[in-house]
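>>> sequence first, predicted model second:
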Amino acid sequence: MIITDTHTHLYSEAFDGDRTEMINRALDANVKRFFIPAIDSSYTESMFQLEKEFPDNVFLMMGLHPTHVKENFKTELQHVEVQLAKRKFYAVGEIGIDLYWDKTTLGIQIEAFRYQINLAKQYQLPIVIHCREAFDEIFEVLEQEKSDDLFGIFHCFTGSLDQAKQAISYNMKLGIGGVVTFKNGKIDQFINQIDLKHIVLETDSPYLAPKPYRGKRNESSYINRVLEKLSELYGKSAEEIARITTDNSKAVFGI
């Protein structure tokens, strides 16, 4: 069984004390593929280092995270553009809109999101979307930018059934992680109405640890808790869900 974690911040400072051990725990737990989203230029070298240490397992994205869209965002976007021109990445991400932390930057967040969508189209890459308290704003941009060459993953999907269907209509897979195990997470109430062909697994580690680790540091090996929950909700074996969701990740990332 091969499990794919489509979204994990393995370079995070939260792992500085035991990064290699943590990654090896995940590998031992059948998590063989790690897709690494970018945040901003300050993490680029750490991402490259991870790829060097685990070349068969680590696959990098490039992008500017919406919470890091600040006054210098044009410089940061230039960094993204330069990196994409230099070497292979597997997605433009994570990108999007976050209105939980700062609503005042909405205008430049939309500008950065749209700019990076167009970079993804230029390089024929998927996008990986971060959406927090911003479904309407994200959908508005996707509606304007939709095309056959716009596709990707709606990372950490936490919306309603209708919002799930809308995201899928824009060629997006739904990234399902620890939230599906939460009592108040809500997506567990309808996710089995979504065909598994639209689902990929993720941890978003070190954030959003699933039960029974909720509130603690998340790590990629805990994706097995997400797999177990989906197995229960869909009435299918963990092996089958791992196979389908890994195949879905290959369809998105091309590897």
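Looks like it arrived, so ask away.
>>> use CA for all of it now, contacts and neighbours both
Will do.
>>> look at stretch 93-113 and report the distance between its end residues.
Looking at stretch 93-113, the gap from its leading to its trailing residue is 10 Å under the measure Cα to Cα, to the nearest Å.
>>> quick one: buried residues of it?
Burial within stretch 93-113, assessed by neighbour count using 16 or more other Cα atoms under 10 Å, is assigned to 93-99, 105-106, 108-113.
>>> before we move on, what about stretch 214-223?
By neighbour count, and taking 16+ other Cα under 10 Å as the criterion, the buried residues in stretch 214-223 are 218-223.
>>> show me those residues that map onto helices.
When those are checked against helices using DSSP state H, the ones located there are I223.
>>> can you tell me which of the buried residues of stretch 214-223 is nearest E143?
I223 (31.6 Å; Cα to Cα).
>>> residues touching the closest one, list them.
The contact partners of I223, taken as Cα atoms under 8 Å, 6 or more residues apart in numbering, are 5, 177-178, 201-203, 210.
>>> where's S220 relative to A29, distance?
Applying Cα to Cα to S220 and A29 gives a distance of 9 Å.
>>> how about K236?
In this structure, K236 and A29 are 19 Å apart, going by Cα to Cα.
>>> of the two, which one has the most company?
With other Cα atoms under 10 Å as the criterion, K236 and A29 differ in neighbour count, and A29 comes out ahead with 17 against 12.
>>> next up, a second structure to put side by side with the first:
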Amino acid sequence: MLVDSHAHVDTERFDPDREAVIKAALAGGITRIIDPGCDLPSSKAALQLAKDHPGVVFAAVGVHPHDATTYNDAVAAELRAMAQEREVVAIGEIGLDYFRMLSPRDVQRAVFSAQLQLARELDLPCIIHVRDSYDDVIELLREQGPGLRGVFHCFSGTVAQAKECLEFPGFMLSFAGPLTKQGNELPEVARMVPLDRVLVETDSPYLVPKPVKARRNEPLFVKHVAQKLAEIRDMSFAEIARITSDNAIRLFGPGVN
């Protein structure tokens, strides 16, 4: 049993073979896939995909920082309504991205805060995107106060940043393809993070893990991330699969069980 806690299977890159990709994941032991939205259309697509694959695909709904300028009262109302569907297990993908800056910083901050508040009101976890923006993300989370829970998805920061993220007791860190590659502090982060606060993901179709040579990532390949995590922690693959799956079920709720 293994959960891919973050995969954008709804995107057009899977249009030619989406069903085959999901079947391959199931055949390879990936029992559940969390598919987060990035804007209103992709949130709707993720929800429909979850409805079409009950018990296998689960949706999150939200507006990514790249698309923060698309957020308005009407979008917020639709997200709120969708978030109350039983197939929706989180608010996301939300956060701040100061690397590409496809939306102005002040707009990103306002939209992120609004969606954190939505997660709180609906008692849902949030899936947080952070790129070149750790200080502001931490600031806005602290402003929200205690009670939120969620995951820093595709964690790619330093040990110091990981420790800061883990100061929020309801949050987990999720590892993706970068854990399998050189030139970062992620092995050190993976060694120090408490086992009850770690998830694995693909972020499909992005971030293909080693040793896969494919140009497109897919949920089946989350097993390579889990294997690398097992090696770093000197544990068996089966242990890591069980622990990360249990964590995903605990975070995203009994409906994922």
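Arrived safely. Everything numeric in this text was worked out from a predicted model, so none of it was measured.
>>> TM between them?
Once superposed, the chains reach a TM-score of 0.93 (TM-score structural alignment, normalised by the length of structure 1), with 253 aligned residues with a Cα RMSD of 1.7 Å.
>>> rewinding a little: show only the entries of the contacts of I223 of structure 1 found in strands.
Assigned to strands by DSSP state E, the following of these qualify: 5, 201.
>>> how about L150 of structure 1, what's its match in structure 2?
The pairwise alignment with structure 2 assigns L150 of structure 1 to L148, based on TM-score structural alignment.
>>> from the contact counts, what lies against the lengthiest helix in structure 2?
Longest helix of structure 2, by residue count under DSSP H: helix 105-122. Judged by 3 or more Cα pairs under 8 Å, 6 or more residues apart in numbering; DSSP states H and E, the packing partners of helix 105-122 of structure 2 are strand 88-97, helix 134-144.
>>> which of these is buried the deepest?
Ranked by mean neighbour count under mean count of other Cα atoms under 10 Å, these are led by strand 88-97, which reaches a mean of 28.
>>> now it against helix 134-144, angle please.
Strand 88-97 of structure 2 and helix 134-144 are oriented at 130 degrees to each other (axes from the mean of the first three to the mean of the last three Cα atoms, to 10 degrees).
>>> Throw the buried residues of stretch 214-223 of structure 1 into CSV and include distance to Y123 of structure 1, thanks.
Output for the buried residues of stretch 214-223 of structure 1, formatted as CSV (distance: Cα to Cα, whole Å):
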residue, distance to Y123 of structure 1
N218, 32
E219, 30
S220, 28
S221, 31
Y222, 33
I223, 30
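>>> ok, the buried residues of stretch 214-223 of structure 1 vs I194 of structure 1, which is closest?
The shortest distance between I194 of structure 1 and any of these, using Cα to Cα, involves I223 and amounts to 19.5 Å.
>>> from F182 of structure 1, how far out is the closest one?
Going from I223 of structure 1 to F182 of structure 1 by Cα to Cα gives 14 Å.
>>> and if you look at K250 of structure 1?
When Cα to Cα is applied, the distance between K250 of structure 1 and F182 of structure 1 equals 27 Å.
>>> same drill for those two, tell me which one is more crowded.
F182 (16 against 13).
>>> show me the contacts for the more buried one.
210-211.
>>> can you check the one 5 residues further on too?
By Cα under 8 Å, 6+ apart, the contact list for I187 of structure 1 reads 158-161, 179-180.
>>> most neighbours among those residues, which one?
Within these, V180 tops the neighbour count with 25 neighbours, counted by other Cα under 10 Å.
>>> that residue is in contact with L201, isn't it?
No: the pair V180 of structure 1 and L201 does not pass the contact test of Cα atoms under 8 Å, sitting 10.7 Å apart.
>>> quick one: common contacting residues for the two?
Shared contacts of V180 of structure 1 and L201 (Cα under 8 Å, 6+ apart): V226.
>>> how much space between V225 of structure 2 and A90 of structure 2?
Note on V225 of structure 2: its distance to A90 of structure 2, by Cα to Cα, is 22 Å.
>>> picking up where we left off before, looking at the contacts of I187 of structure 1, which is nearest H68 of structure 1?
For H68 of structure 1, the nearest member of the contacts of I187 of structure 1 is T158. The distance, counting by Cα to Cα, is 21.2 Å.
>>> what's near enough to touch that closest one?
For T158 of structure 1, the contacting residues are 179, 185-187, by Cα under 8 Å, 6+ apart.
>>> make it 7 Å
Shown in contact with T158 of structure 1 (Cα atoms under 7 Å, 6 or more residues apart in numbering): I187.
>>> give the aligned equivalent of S113 of structure 2 in structure 1.
By TM-score structural alignment, S113 of structure 2 lines up with R114 in structure 1.
>>> the closest residue to W101 of structure 1 other than its chain neighbours: how many residues sit nearby?
Distance criterion Cα to Cα, 6 or more residues apart in numbering; nearest residue to W101 of structure 1, sequence neighbours excluded, is T67 at 7.3 Å. Each residue near T67 of structure 1 was counted by other Cα under 10 Å, and the total is 19.
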